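Engineer: need a structure here:
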Amino acid sequence: MSTDYQKAREDLGRRLRELRVESPLGSLTGTELAERLGWPQSKVSKLENGRQTPTSGDLRAWAEATGHAGAFAELHGRLKGFESHIRSWRRQLAAGHRPVQDTWKTLVDDSSTLHKWASFAVDGMLQTADYARHIFEHYAALHCSPRDTEDAVRARMRRQEWLYQPGNQLNVLIWEGALRARVAPAPVLAAQLDRLSGVVGMDTVCLGIVPQDAELALPPGNSFRVIDQRLVVVEDWHAELWIDDADSVATYRRVWETFHASAVFGAEAQHVITQVRRGIERGSA
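Structural biologist: Predicted structure coming up:
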C-alpha cells in the first residue's frame, strides 16, 4: 500500500535502523537490540520496515538503548505527525478515482472488522454500480480530476468481494438523511435502497439506520471508518484524515457507539428503508 501515511511510517523505520546501526556503543544487530530492550526480534523488524507504528515509549526506549537519547525529540515529532495525517484529494485523484479504490481494496483486504458511520451517502461497500457511478461523477466534477468512472466503479465492486469472505464483519450505521439525498436519479436511488434491504441479516454485515427523528447525543458530523481498532479514516471535502494514535481511535469508537445507540436494526431498519423508497417513488411520479 503506497500512501503518504505509510511512507511516513517507513521513513521513521529507516531512521530507527540508522540509529541502531550507527550506535556510539557499537553497531547493533536487530537481535541484539531486541535482547537489550526485552522485545521479540519481530517487533524490531516490524518497526524498522514500517509495518508497525511505535508508541512514544517505544521510541524513548529505542533512543536510549542505541545510545542516541537526544534523538527522542526528533522521533517523537515524527510520531505525532501520524496522529492526524492528511491525504489531500487533489493529490490522491491526480490519476483518477481508480487508484484510490485500489488503495482502499488493499487496506480493506488486510483487515477483518470495519465500523463505518455514513452521514452523507451510502457506504461504498454497499453501493450498487449505478449509485457509485453517480458519486464518482460528482466528486470528479468537484475536484476537476480525470474521468475514469467506469474503471473506478469496477474497482469499487471488487472491493465488495471482502463481504463474502468468512470471518469478515462490516458494522455500518447510515444516517437516514444519506438515504434521502438525491445524488442520483430516482430509479438508481430505489435500486440502491433495495440493495440495502437485501443485506439486512447478511452474516458479514450489521446494518443500522439512524432515523432522522431519533434522539442523538451528538450531531451527525463527518463520515468515518474505524479499521480493526487500529486506524480511523475521516472523510472531508478537501482530504481524508488518517488517524492511528490509540486515544483518537478510541474517541471515534465512542462516537460510533453513540450513534449505534440511536440506530434501528433488522425489521425496523427495513421499515425505514421502505418508507424512504416510497417517498422517492412519490417524488418521481
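Engineer: can we go C-alpha only for contacts and neighbour counts from here?
Structural biologist: Will do.
Engineer: What's the local residue count around F259?
Structural biologist: Around F259 there are 24 other residues, counting by other Cα atoms under 10 Å.
Engineer: List the contacts of it.
Structural biologist: Contact analysis of F259 by Cα atoms under 8 Å, 6 or more residues apart in numbering lists 173, 210, 216-218.
Engineer: quick check, V172 in a strand?
Structural biologist: Yes: assessed with DSSP: H, G, I helix; E, B strand; the rest coil, V172 lies in a strand.
Engineer: Now do the same contact list for it.
Structural biologist: Per Cα under 8 Å, 6+ apart, neighbours of V172: 114-118, 123, 205-208.
Engineer: for this protein, what spans make up the strands?
Structural biologist: 85-88, 113-118, 169-175, 205-210, 224-227, 231-235, 239-243 (DSSP state E).
Engineer: These into JSON lines, with extra columns for distance to L75?
Structural biologist: Below are these laid out as JSON lines (distance: least, Cα to Cα, whole Å):
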{"stretch": "strand 85-88", "distance to L75": "16"}
{"stretch": "strand 113-118", "distance to L75": "30"}
{"stretch": "strand 169-175", "distance to L75": "35"}
{"stretch": "strand 205-210", "distance to L75": "40"}
{"stretch": "strand 224-227", "distance to L75": "25"}
{"stretch": "strand 231-235", "distance to L75": "20"}
{"stretch": "strand 239-243", "distance to L75": "18"}
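Engineer: Next, the second sequence, to be compared with the first:
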Amino acid sequence: MALEPAKLGRSRSDLAALLRDERKRAGRTQTWLARRCNMSQTKVSNIEGGRLTPTPLDVELMLEALTVSDALSAEILVLARRANTEWQDHWSSRRRGLDKKQNELARLESASREFRFFLLSMITGLLATPDYVRASIADVAGDQSKTMAKKLERQQVLHDPSKSFTFILTEQAVRWPLLPPAAMSVQLDRLVSVSRIPQVRLGVIPLGGYVPERPLSTFTVYDRRLATVETGTGALLLRDHRDVSAYLAEFENYERHAVFGEECREILSEWSEAFTRQRQ
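Structural biologist: Below you'll find the predicted structure:
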C-alpha cells in the first residue's frame, strides 16, 4: 500500500464516514453492532464520529458483522491502515516549536511502560549530555533553550521504577563524532552511567563480527501499541498491530547481536578512552 503523507490525516474522517454509512445501509443500530463486535456502544459511536481511530482488527470485525462486500472491505481496510499511520515532518515540527514536540514525547513516555530503542546513527536525547543535545539541534534557527531544557528534563523518566527501557546502539551511533573528542568522551561515559540504572538495559552492536541484518532506520517501540520510525525529513507513527509486530521482531533480531552489561561497559570505556587520546 502506498502511503501518501497528505492523505493520512484525512483518512480518519473518511474511514469514520464509510463505517457509519455501511452500518446505516445494513439497517443496524450502534448497539447491535457493538454487541456483535464485543465492543461498547460508546466505542462504536466514537469510531463513527471520528473521535477514536479504530485498529484494523476493529474494522475487520465491523465489516464482517455488516456483511460488507469483499471489494468495499478491501478499500475500507486500506483507509484503516492509513488512519493508523501518522506522518510528522520536521518542518511542521520546527514551525510549531521543538519544545512542543518534547511535550508530546513526554506525554507518550508517561503513558507507556516498556520502551525499545534501536539507534542506528545517533544517540537519543534520553541518553545525551547537555553538549550533545545542544549539538543535535544546532541547525534549528532561533532560541533553543526551552527545547534543551525539556529534552534534559525528560531524562528523569529513566528513573521511574514502573518502566523498563532497552536501548540498542550501533557502534556508528555511539562513535559518530558530533562533538569534539573531549566532549564525546564525556558522552560515552554518560552511556556507561545510564547503563547502571536498574530500569535500563543498554547494549551496543560492534562493527566487528558477522551481522546479517540490514538496518535502515532508527526506530522506537512503545509497549506493543506504537512504533515510530525516523527518516531524514520526519517520522512515521505506526499503530497497526502488524507494523508494530514487525518492528518488535526486527528489534529482537538486533538484540541477538548486541553486547550488554559489563561487557558493554568495557567496550564503551575503550571507545571513550580512544576519544580522550585524540585530544592529547
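Engineer: Quick one: closest of the strands of the first structure to S284 of the first structure.
Structural biologist: strand 169-175 (22.1 Å; Cα to Cα).
Engineer: what is the orientation angle of the closest one with strand 205-210?
Structural biologist: 20 degrees (axes from the mean of the first three to the mean of the last three Cα atoms, to 10 degrees).
Engineer: quick one: strand 169-175 of the first structure to the second structure mean distance?
Structural biologist: Compared with the second structure after the fit, strand 169-175 of the first structure shows a mean deviation of 0.7 Å (mean Cα distance after the TM-score superposition for the first structure).
Engineer: Which stretch of the second structure lines up against that strand?
Structural biologist: Under TM-score structural alignment, strand 169-175 of the first structure corresponds to residues 164-170 of the second structure.
Engineer: Just give me the neighbour total for W242 of the first structure.
Structural biologist: A total of 21 residues lie near W242 of the first structure under the criterion other Cα under 10 Å.
Engineer: ugh, typo on my part, it should be A138 of the second structure
Structural biologist: 11.
Engineer: just to revisit the earlier point, turn the contacts of F259 of the first structure into JSON lines, including distance to L16 of the first structure.
Structural biologist: As requested, the contacts of F259 of the first structure are exported to JSON lines (distance: Cα to Cα, whole Å):
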{"residue": "L173", "distance to L16 of the first structure": "40"}
{"residue": "V210", "distance to L16 of the first structure": "46"}
{"residue": "L216", "distance to L16 of the first structure": "45"}
{"residue": "A217", "distance to L16 of the first structure": "43"}
{"residue": "L218", "distance to L16 of the first structure": "41"}
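Engineer: Filter the residues you listed down to the buried ones.
Structural biologist: 173, 210, 216 (16 or more other Cα atoms under 10 Å).
Engineer: Please enumerate the helices of the stretch 151-285 of the first structure.
Structural biologist: 176-180, 186-199, 246-262, 266-284 (DSSP state H, counting those that start in this stretch).
Engineer: Need the residues that contact the last one.
Structural biologist: Translated: helix 266-284 of the first structure. So helix 266-284 of the first structure is contacted by 176, 179-180, 186, 189-190, 193, 196-197, 200-201, 207-209, 211 (Cα under 8 Å, 6+ apart).
Engineer: what do you get for stretch 139-146 of the first structure?
Structural biologist: Contacts of stretch 139-146 of the first structure (Cα under 8 Å, 6+ apart): 89-90, 93-97, 147.
Engineer: Quick one, which of those are buried?
Structural biologist: Applying 16+ other Cα under 10 Å to the contacts of stretch 139-146 of the first structure flags 89, 93, 96-97, 147 as buried.
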